[in-house]
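>>> sequence and predicted structure, then a few things I'm wondering about:
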Amino acid sequence: MAGKTFRFGVVAAAQEGGAKWRETARRAEDLGYSTLLSPDNLHLPTPTAALAVAAAVTTELRVGTFVYASPLRTPRAAAWEAHSLSVLTDRRFEMGIGTGLPAMREAAAELGLPYGNGAERLTQVSDTISHLRRLDGDAHTPVMIAAGGPKARQLAGERADIVTLAGSVLASRADTAQYAAEIRAAAGGREVELAMNIFVVGEEIPPWIRGFIGHDIETLVEHDSLTLLRGGPASMAEELQRRREELGVSYYSVNGAFLEDFAPVVARLSGR
């Protein structure tokens, strides 16, 4: 299938202070990454502040949330933050949003907000987009939805500009192709950019990533996990080209731990 041109993002947190964060932003831009993406977590600096700083020390790098957890803000507050970032970064901001991991239940409680059930959290995602569109007026802040389940994929296809396939770490290629097809069907004739997050680049999983995904490298290899990318730059590039052809995925993000390791692939494929 025909795909969009490749672009690449790096997911990192401003947890080591301002100087290190500014260095990360500049380095990501120098290496040719399209976006610097910040997670949403009460134990880290707020992505709103982090991304504003990153945009201020770069000229072309785009910035984005990866992703706002809908239970941690009211839809109007989330849209306010997103629109403000879009304006102050001269439209270099992309709002990523999703319903949040189960761990967000405790975070929402700490903020005095309801966690809600799945349908309610998905409604919050939709309402946030509606508020953002009203605030944007004639402008258009790109919206990414991290879509795991069928209802999220339906909403993402209908309303998002970018959809990150956020299913199981061990989802097969066939299942992932089906998820992508559902999103395209929901989009109708509207153009949607499909994205995927690569958790592991190479042969080793950093401990914190191992704890997050709950699987070792052997299990990822055994299941041909699409969250794993192995081999040298040429073979990695070939694999991503295969995925674009088979799945239509053209936008890939990697963890900040792999910023340098993945850079040769970015150099080979970015904009192609």
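Structure received.
>>> only C-alpha atoms from now on, for both contacts and neighbour counts.
Will do.
>>> helix, strand or coil: sort out E94 for me.
Classification of E94 by DSSP: H, G, I helix; E, B strand; the rest coil places it in strand.
>>> so it sits against F66, correct?
No - the criterion here is C-alpha atoms under 8 Å, and E94 misses it with F66 at 9.3 Å.
>>> tell me the contacts of the residue most central in space within the chain?
In the chain, the residue lying closest to the centroid (C-alpha atoms, centre = their mean) is F66, at 4.4 Å. F66 makes contacts with 11, 37-40, 95-97, as judged by C-alpha atoms under 8 Å, 6 or more residues apart in numbering.
>>> closest to D224 out of those residues?
Set against D224, the nearest of the contacts of F66 by C-alpha to C-alpha is V11 (22.5 Å).
>>> wait, doesn't the closest one sit right on S34?
No - the pair V11 / S34 is not scored as a contact, 11.4 Å apart, by C-alpha under 8 Å.
>>> distance of the closest residue to L42 other than its chain neighbours from Q15?
Using C-alpha to C-alpha, 6 or more residues apart in numbering and skipping residues adjacent in sequence, the residue nearest L42 is A107, 6.7 Å away. Computed with C-alpha to C-alpha, to the nearest Å, the distance linking A107 and Q15 is 18 Å.
>>> pick out whichever of those two has more residues nearby.
More neighbours surround A107 than the other of A107 and Q15, with 19 against 12 (other C-alpha atoms under 10 Å).
>>> part of a helix, is that one?
Yes - A107: assigned to a helix according to three-state DSSP.
>>> that one contacts S70, doesn't it?
No - using C-alpha under 8 Å, A107 is not in contact with S70, being 11.3 Å away.
>>> next up, the contacts around I183.
Going by C-alpha under 8 Å, 6+ apart, I183 touches 153-154, 156-158.
>>> so which bits of the host helix or strand of it are buried?
In this assignment (DSSP states H and E), I183 forms part of helix 173-187. Residues 173, 176-177, 179-184, 186-187 are the ones in helix 173-187 that count as buried (16 or more other C-alpha atoms under 10 Å).
>>> alright, now check it against this:
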Amino acid sequence: MGDRRFRFAVMAAYARDGAAWAAQARRAEELGYATLLTPDTSGTAMPAAVLAAAAGATTTLRVGTFVLSVATRPAHMIAWEAASMAFATGDRFELGIGAGRPGGEADAELFGVPYPAAAERIARVEQVIDAVANPPEGLYGGSGLRPRVLVAASRPRMLALAARRADTVAFGVPPLTDDARLAEFVGVVREAAGERLDEVELCTQVHVVGDEVPEWLGRQMNVEPGAMAAAGAIAQLSGTPRQMADTLARRRDELGVSYVSVSSAFAEQFAPVLELLAGQ
């Protein structure tokens, strides 16, 4: 696996109002984060709207979906959105897509669209990648910019597809996943990527920074107090900033993981770690 420089993202879903959202984006940029990411759920704002606002409030910060559900949109509609976002943000948009998520059926019902079977959703992920790379004639392509494509995956078939086709593979793994289990996921990607392995960026998520998991977050992730620390979960970083930085550096050197997203709740707390690893 080739040499990789770290990139860090903030995962943000909520703000009090538009002004607070813009301020959150500017603060992420000030702290040195490369990207601001937002989810795609019926309980959060439409990704295109808030990401365009974030890009408009900043100058270098990239923005991306994490992740857009292919289950609720046709492939060419997603390609249209991606091209429009690349144009509107000055080529700072990254398209993150996934085949679905727990609770995705409820969103589909709310939007009045059918929820495809798993095989169809996986096929649609590949259709989206094709449509983004080669938009059909007549589809708005803005200035011809083609955004990076991130695919979130956890099962072997999706991991293999992502390894073959995506720019970034994001491991959508359970919250108690440890380094040994992560290595197994990386192994699937390595095998499937073949000669393009050095072109593929690998991404993991940090949900907790520090020794304690907030009660609200434990409920949200459905984990018992202390369970993440006991499991050595990759989703929690503990210790001093230097120790956290060393953990991420080791994970990159051993497994190739160089893109790390951090929950916005811990963006400030993680900033000293980011500073230690900036440019590496």
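Noted; the coordinates are in hand. Everything numeric in this text was worked out from a predicted model, so none of it was measured.
>>> give me the spatial nearest neighbour of the residue nearest to the centre of the first structure, chain neighbours excluded.
P39 (4.8 Å).
>>> what do we get in the second structure for E204 of the first structure?
Applying TM-score structural alignment, one finds that E204 of the first structure aligns to E212 in the second structure.
>>> report the secondary structure state of its match.
Under the three-state scheme (three-state DSSP), the conformation of E212 of the second structure reads as coil.
>>> let me see the contact set for it.
Going by C-alpha under 8 Å, 6+ apart, E212 of the second structure touches G226.
>>> can you list the buried residues in stretch 3-19 of the second structure?
Using 16+ other C-alpha under 10 Å as the test for burial, stretch 3-19 of the second structure gives 4, 6-14.
>>> what about it, distance to the chain center?
Between the centre of stretch 3-19 of the second structure and the centre of its chain there are 9 Å (C-alpha atoms, centre = their mean, to the nearest Å).
>>> what does stretch 202-217 of the second structure give?
15 Å.
>>> repeat for stretch 115-127 of the second structure
19 Å.
>>> who's in contact with stretch 82-101 of the second structure?
For stretch 82-101 of the second structure, using C-alpha under 8 Å, 6+ apart, the contacting residues are 48, 52, 55-56, 60-71, 118, 121-122, 124-125, 132, 140-153.
>>> switch the cut-off to 7 Å
48, 52, 55, 62-71, 121-122, 125, 141-143, 145-152 (C-alpha atoms under 7 Å, 6 or more residues apart in numbering).
>>> ditto for stretch 151-158 of the first structure
Under C-alpha under 7 Å, 6+ apart, the answer for stretch 151-158 of the first structure is 145, 147, 163, 182-184, 186-187.
>>> okay, those residues in a markdown table with distance to G248 of the first structure next?
Formatted as a markdown table, the contacts of stretch 151-158 of the first structure follow (distance: C-alpha to C-alpha, whole Å):
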| residue | distance to G248 of the first structure |
| --- | --- |
| I145 | 16 |
| A147 | 16 |
| V163 | 11 |
| E182 | 12 |
| I183 | 11 |
| R184 | 10 |
| A186 | 15 |
| A187 | 14 |
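>>> where's A181 of the first structure relative to T219 of the first structure, distance?
26 Å.
>>> over to T65 of the first structure?
29 Å.
>>> H131 of the first structure too?
Distance from H131 of the first structure to T219 of the first structure, by C-alpha to C-alpha: 42 Å.
>>> compare those two (neighbour count), which wins?
Using other C-alpha under 10 Å as the criterion, H131 of the first structure and T219 rank with H131 on top: 17 against 12.
>>> my guess is the more buried one is in a helix, correct?
Yes - assigned with three-state DSSP, H131 of the first structure falls within a helix.
>>> could you list every residue that touches it?
With the criterion set at C-alpha under 7 Å, 6+ apart, H131 of the first structure makes contact with 76, 79.
>>> what ranges do the helices span in the stretch 151-280 of the second structure?
156-165, 179-193, 215-221, 227-231, 241-255, 267-277 (DSSP state H, counting those that start in this stretch).
>>> buried deepest among the ones you listed, which one?
Ranked by mean neighbour count, the helices of the stretch 151-280 of the second structure are led by helix 156-165 with a mean of 21 (mean count of other C-alpha atoms under 10 Å).
>>> can you spell out the matching residue range in the first structure for that helix?
The alignment of helix 156-165 of the second structure onto the first structure (TM-score structural alignment) spans residues 150-159.
>>> how far off centre is that stretch?
In this view, stretch 150-159 of the first structure has its centroid 16 Å away from the chain centroid, taken as C-alpha atoms, centre = their mean.
>>> how much does that stretch stray from the second structure?
Its aligned residues in the second structure lie a mean 0.5 Å from stretch 150-159 of the first structure after superposition (mean C-alpha distance after the TM-score superposition for the first structure).
>>> secondary structure added to the buried residues of stretch 3-19 of the second structure, as a markdown table?
Output for the buried residues of stretch 3-19 of the second structure, formatted as a markdown table (three-state DSSP):
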| residue | secondary structure |
| --- | --- |
| R4 | coil |
| F6 | coil |
| R7 | strand |
| F8 | strand |
| A9 | strand |
| V10 | strand |
| M11 | strand |
| A12 | coil |
| A13 | coil |
| Y14 | coil |
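>>> now, which of these sits nearest R26 of the second structure?
Among the buried residues of stretch 3-19 of the second structure, and counting by C-alpha to C-alpha, the member closest to R26 of the second structure is V10, at 11.5 Å.
>>> contacts only, for that closest one.
If you count contacts by C-alpha under 7 Å, 6+ apart, then V10 of the second structure has 28, 33, 35-37, 261-264, 267 around it.
>>> separation between it and T44 of the second structure?
Here the distance between V10 of the second structure and T44 of the second structure works out to 16 Å (C-alpha to C-alpha).
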